[in-house]
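*Asks:* here are the coordinates; sequence isn't available:
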């Protein structure tokens, strides 16, 4: 049995408490050293004296945004610190504190401005604090290596101060960061996710659930203990419903890689408002992926390019002592193609296809469509979420074609450019390769050989086969087996994963589910054979009903 990674997290762990952490603040060097308290908490400050006169405090909260740039022609990129921009911290919680007590709180507007009126009491020191936390929607950036404290920016004030601006600096010193001045990072992450959320909220009424994002300068691309910063990579952790972002100076820092941030936010969107059946795991351009993974990763890249909006996707990292980058252009392929095997199993094809569905495409003969974000949202939260098939480009396109105002002929023209057939069902009818991954089960009981091919990762097309069967209204047992190779089995129905087994290195994996009569289900058989070539013999799938 090999460890499978759902999404990109590689570690499904128990979800941690979230809302009880709202009032914890990690003070930043160069600003404040605060002990935390929530409104109404008891403390030892001199706060029981008479209330002073009301004081109105105003100001602006800003942060340094550093553009991540990449040239598809030269294949080079970096973070352009010399082009850093001062941007507003929007919709962020701002508090006036006396000692450890919160006297008043409010939020910044779209220009980062705030106005708070408070009444001091006692002799405790006064501070104003901006949290890396928004309220509509509720997003908060925490330090997973410091008890999940929320990042903050603050400054001292007195009752005679009526204006106080706060600014978070990027801290770059030419070849590395100055730790005490590296304050912008959590606010940059917050703003990218706020941009993504508001884009959908501007076109549809959306209630996003609380999103916790974990960033720390200790977060490194190593697997292990997340409280110690070993997060593997920037990822959305499905089991926790949280996002983790890399931050180690000199290794990989993703806070200014807005596409990476919004890509992971896109997986949060899938998990909470739409649906993702992706098996996760390693992937790169040119791979022939399981179509669920191809859709999930292509969708994440496309969503980032659409929402930011910026068609060139950039991811920076250190290469030795040099800050470098890789990326790709949503508008067009490079001369030396990054998509040599176009189709429903290519994340690059899905990426550019989804982007083309949104952009104007006025200079492209194959692209005559331009559908607004609201239509794409309707597909994601509607037919894509409820499909009886699995979440692939097939289910998305079939759902899109059902939307008012969508030209099926123009969509098919666009599909043909990416070597995808004229999809007419959630199960990929119209595209022969996609339809071939699904096998219809004619009746129960059922036994068949599963034609898997080894020498590839478990999340590639040749290591996966889907079987569609109809429920009997009784309990059903499904088994996948091979005498000498490792195989797994997962059953989907009612828009979710119902059961999975991947316990043994060889032998039989078995699950049992209760079924609804006449409802459709999909079972996925997947393998881990490391040597190249067909399984010999093929694994066996058995489905029985009690």
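*Replies:* In hand now; what should we look at? Owing to the predicted nature of the structure, the values given are computational and were not obtained by experimental measurement.
*Asks:* C-alpha only now, for contacts and for neighbours.
*Replies:* Noted.
*Asks:* pretty sure residue 197 is touching residue 137, no?
*Replies:* Yes: with contacts counted by Cα atoms under 8 Å, residue 197 reaches residue 137, the gap being 7.1 Å.
*Asks:* can you pull the contacts of residue 256?
*Replies:* 65-68, 79, 185, 188-189 (Cα atoms under 8 Å, 6 or more residues apart in numbering).
*Asks:* I meant to write residue 260 there.
*Replies:* Contacts of residue 260 by Cα under 8 Å, 6+ apart are 234, 254, 304, 314-315.
*Asks:* could I get these as TSV with distance to residue 482?
*Replies:* Compiled in TSV, those are given as follows (distance: Cα to Cα, whole Å):
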residue	distance to residue 482
234	35
254	42
304	41
314	42
315	41
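*Asks:* and those residues, which is closest to residue 56?
*Replies:* Residue 56 has its nearest neighbour among those in residue 254, at 37.3 Å by Cα to Cα.
*Asks:* measure that closest one to residue 471 for me?
*Replies:* 46 Å (Cα to Cα, to the nearest Å).
*Asks:* likewise residue 355?
*Replies:* Distance from residue 355 to residue 471, counting by Cα to Cα: 37 Å.
*Asks:* neighbour count: those two, which is higher?
*Replies:* residue 355 (25 against 21; other Cα atoms under 10 Å).
*Asks:* dump the residue contacts of the residue nearest to residue 222 when sequence neighbours are not counted.
*Replies:* Distances taken as Cα to Cα, 6 or more residues apart in numbering place residue 232 nearest to residue 222, at 4.3 Å, with adjacent residues excluded. Contact analysis of residue 232 by Cα under 8 Å, 6+ apart lists 9-10, 220-224.
*Asks:* if you set the cut-off to 7 Å instead, what comes out?
*Replies:* 220-223 (Cα atoms under 7 Å, 6 or more residues apart in numbering).
*Asks:* among these, which lie within helices?
*Replies:* Among the contacts of residue 232, none falls in helices (DSSP state H).
*Asks:* among the residues you listed, which ones are buried?
*Replies:* Neighbour-count burial (16 or more other Cα atoms under 10 Å) applied to the contacts of residue 232 gives 220-221.
*Asks:* including distance to residue 286, could the contacts of residue 232 go into CSV?
*Replies:* Converted to CSV, the contacts of residue 232 look like this (distance: Cα to Cα, whole Å):
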residue, distance to residue 286
220, 27
221, 23
222, 25
223, 26
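*Asks:* quick check: the farthest pair among the contacts of residue 232?
*Replies:* Put simply, by Cα to Cα the two of those set farthest apart are 220 and 223, 8.4 Å from each other.
*Asks:* share the number of residues neighbouring the closest residue to residue 419 other than its chain neighbours, please.
*Replies:* Leaving aside its sequence neighbours, residue 419 sits nearest to residue 343 (Cα to Cα, 6+ apart; 5.0 Å). By the measure other Cα under 10 Å, the count of residues near residue 343 is 26.
*Asks:* contacts only, for residue 343.
*Replies:* 349, 418-420.
*Asks:* mind doing that once more with 10 Å?
*Replies:* Taking Cα atoms under 10 Å, 6 or more residues apart in numbering, we find residue 343 in contact with 288, 291, 294, 349-350, 353, 393, 415-421, 431, 433-434.
*Asks:* ok, second structure coming up, stack it against the first:
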């Protein structure tokens, strides 16, 4: 009998705990377009031509600043006391007819000095939410369908040779103009961080960082970008669109800018952790290679290692740029009545975070078994942080290893190796020693501390045809072995399965054409550790872009219930495209819904994980064996 499971792919853009009433957009609000950066009008040209005037001129000088809200104890509070400079941002000066009269940029302190004709005319000076220089390249727009930049503006009349002391300040209240400039400044901070760390990366094959390519960022006060995917989203979202160099930051939970309430809703324009996390995804996209399929991740359970790596990297990157071992997402602010934090997760010391009493608390994510850290988002985050930080603590005697990480991410024999696929932190551990010089940093103490598997044997082990008898049972040779566990958190779906203990994953390269994958397995009836019971094992075939919960092909037959006989699962495809595939062997621990008893499992009860079991995988009749690329 064929067992059928519902397999659902979740695309989780952001998590939110704040609540608000859903409202429909005004009737005169035009429907929003698909959020692809290429759609909508072309952005205005960058103002970079500095004009020289002869005769009488007026020199106009001043300072552009912004006042973000500051986060105190995880709470988004009032504006900072001392304004921050708007650094290296575009300046456009126009005359009363809208013609461009001068261009420029602010400096590192937000200062500017511009020359205009001394002709008693009125000019508008606009500091724009954009930069295109050797420091950083980014544009903060309102929406893809409009592509309006934000401007901090003032007017001057050129009646004297010098106009000085102009101070422009973007506020965190009212139109929240400082939100746009805070987002912009986080991009500069990220670029400065990378120049400091790997501007002169010491390893061969490591990409020397100068300045990142341009990124388009969209943000509007009050507006929830999740509206692009759901006309009535339940919670706000900030997200990066892979392949488009396009980032969206939540301005509230409104389905239009006018319906949001930033003082009482989840916003991210002052949540630097969130902005930098998403920018980390952009860097991974343009400098490295990501295989993350997306999906649900709450920082409290075992998940697909591809997803765990992508989110763990983003979590780490924001902390490294901020030089602060935490990850914070706020909602509301102290000007409202509904405020607090969605999460405030420590990356260094979790002793006061309540993980001992509540190990499934989001952000704890503490592994218990060796190798489990590769399957947990925050175990990966803390691994990377401990490799980077200067602290020396029990189990962590490594520091300043960011160049090692960057070299592995950006090298053609690291994450950019065209032969590899299904990338995870296991690939980072595996390739780092060979890519970082004759005396690479020894990561072993941190790997042990966070229960990291130092290669890909537990996820995406490469297999090819061969002869590899590692186990013998009833005079038959087997290549692989599994001994599952009964996990109380496993409800029978792959989303809740213990992917470390109850599943094995193999990277298989198919040259094209017909393919038959066969799983043959046999339980050891003399298991000395427990009363022998037969696991119900299934076979999945996953394409590179598939989530584990959305396999391309499956074989899910019930076992015959006889521990003394071998079992088989088989997938056949008549014409399969060449490429990389993930073969998944997984123990089914869901409910027996066959209508009768199978083995020792009555109808309506869950199957046990079973005893130690040996198995072979065959591709077109050829036994597959572990190998290396």
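*Replies:* Cool, the structure landed. As the structure is a prediction and not an experimental result, all values here were calculated from the model.
*Asks:* circling back: now which of the contacts of residue 343 of the first structure would you call buried?
*Replies:* Buried, going by 16+ other Cα under 10 Å: 288, 291, 294, 349-350, 353, 393, 415-418, 420-421, 431, 434, out of the contacts of residue 343 of the first structure.
*Asks:* for those residues, which one is nearest residue 477 of the first structure?
*Replies:* So of these, ranked by how close each gets to residue 477 of the first structure (Cα to Cα), first place is residue 291, at 25.6 Å.
*Asks:* the closest one: what's its closest spatial neighbour, skipping adjacent residues?
*Replies:* Residue nearest to residue 291 of the first structure in three dimensions, not counting chain neighbours: residue 345, with 4.8 Å by Cα to Cα, 6+ apart.
*Asks:* contacts only, for the one you found.
*Replies:* 286-295, 392-393, 420, 433-434, 460-461.
*Asks:* in which helix or strand does it reside?
*Replies:* Secondary structure assignment for residue 345 of the first structure, by DSSP states H and E: no helix or strand.
*Asks:* what's the match for it in the second structure?
*Replies:* Residue pairing (TM-score structural alignment): residue 345 of the first structure is matched to residue 375 of the second structure.
*Asks:* who touches both of residue 197 and residue 137 of the first structure?
*Replies:* Joint contacts of residue 197 of the first structure and residue 137 (Cα under 10 Å, 6+ apart) are 206-208.
*Asks:* and the closest residue to residue 319 of the first structure other than its chain neighbours, how many neighbours?
*Replies:* Residue nearest to residue 319 of the first structure in three dimensions, not counting chain neighbours: residue 251, with 8.0 Å by Cα to Cα, 6+ apart. Counted with other Cα under 10 Å, residues neighbouring residue 251 of the first structure total 17.
*Asks:* how about residue 251 of the first structure, what's its partner in the second structure?
*Replies:* The equivalent of residue 251 of the first structure in the second structure is residue 265 (alignment by TM-score structural alignment).
*Asks:* ok, its match to residue 235 of the second structure distance?
*Replies:* For residue 265 of the second structure, the distance to residue 235 of the second structure (Cα to Cα) stands at 9 Å.
*Asks:* same deal with residue 570 of the second structure?
*Replies:* Taken as Cα to Cα, the span from residue 570 of the second structure to residue 235 of the second structure is 42 Å.
*Asks:* doesn't residue 293 of the second structure fall inside a strand?
*Replies:* No: counting by DSSP: H, G, I helix; E, B strand; the rest coil, residue 293 of the second structure falls outside a strand, being coil.
*Asks:* map it onto the first structure.
*Replies:* Counting by TM-score structural alignment, residue 293 of the second structure lines up with residue 279 in the first structure.
*Asks:* now do the same contact list for that match.
*Replies:* Counting by Cα under 10 Å, 6+ apart, residue 279 of the first structure touches 4-8, 290-293, 296, 458-460.
*Asks:* same thing but 7 Å
*Replies:* Applying Cα under 7 Å, 6+ apart, the residues contacting residue 279 of the first structure are 5-7, 293, 459.
*Asks:* before we move on, the earlier item: any common contacting residues for residue 220 and residue 223 of the first structure?
*Replies:* Residues touching both residue 220 of the first structure and residue 223 by Cα under 7 Å, 6+ apart: 230-232.
*Asks:* mind putting those in TSV, secondary structure and distance to residue 384 of the first structure included?
*Replies:* Listed next are these as TSV, based on DSSP: H, G, I helix; E, B strand; the rest coil; distance: Cα to Cα, whole Å:
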residue	secondary structure	distance to residue 384 of the first structure
230	strand	34
231	strand	30
232	coil	29
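*Asks:* circling back: so which of the contacts of residue 256 of the first structure sit within helices?
*Replies:* Members of the contacts of residue 256 of the first structure lying in helices (criterion: DSSP H): 185, 188-189.
*Asks:* and the helices in the stretch 201-350 of the second structure, which stretches?
*Replies:* 272-287, 305-322 (DSSP state H, counting those that start in this stretch).
*Asks:* gap between the aligned partner of residue 84 of the second structure in the first structure and residue 113 of the first structure?
*Replies:* Correspondence of residue 84 of the second structure to the first structure, assessed by TM-score structural alignment: residue 87. Residue 87 of the first structure is 11 Å from residue 113 of the first structure, where distance means Cα to Cα.
*Asks:* residue 360 of the first structure: how many residues sit nearby?
*Replies:* As a burial measure, residue 360 of the first structure scores 15 neighbours (other Cα under 10 Å).
*Asks:* doesn't residue 371 make contact with it?
*Replies:* No: contact status for residue 360 of the first structure versus residue 371: not in contact, 8.4 Å apart, counting by Cα atoms under 7 Å.
*Asks:* before we move on, the earlier item: so the residue nearest to residue 319 of the first structure sits against residue 316, correct?
*Replies:* No: using Cα under 7 Å, residue 251 of the first structure is not in contact with residue 316; the gap is 10.0 Å.
*Asks:* show me where the stretch 351-500 of the first structure has its strands.
*Replies:* For the stretch 351-500 of the first structure, strands defined by DSSP state E, counting those that start in this stretch occupy the ranges 438-440, 446-449, 453-454, 464-470, 475-482, 487-493, 496-501.
*Asks:* helices along the stretch 351-500 of the first structure, start to end?
*Replies:* Taking DSSP H, counting those that start in this stretch to define them, one finds helices in the stretch 351-500 of the first structure at 373-381, 383-386, 393-401, 408-417, 432-436.
*Asks:* mind giving me the packing neighbours of the shortest one?
*Replies:* Other elements packing on helix 383-386 of the first structure under the criterion 3 or more Cα pairs under 7 Å, 6 or more residues apart in numbering; DSSP states H and E are helix 393-401.
*Asks:* so what's residue 137 of the first structure up against?
*Replies:* By Cα under 7 Å, 6+ apart, the contact set of residue 137 of the first structure is residue 208.
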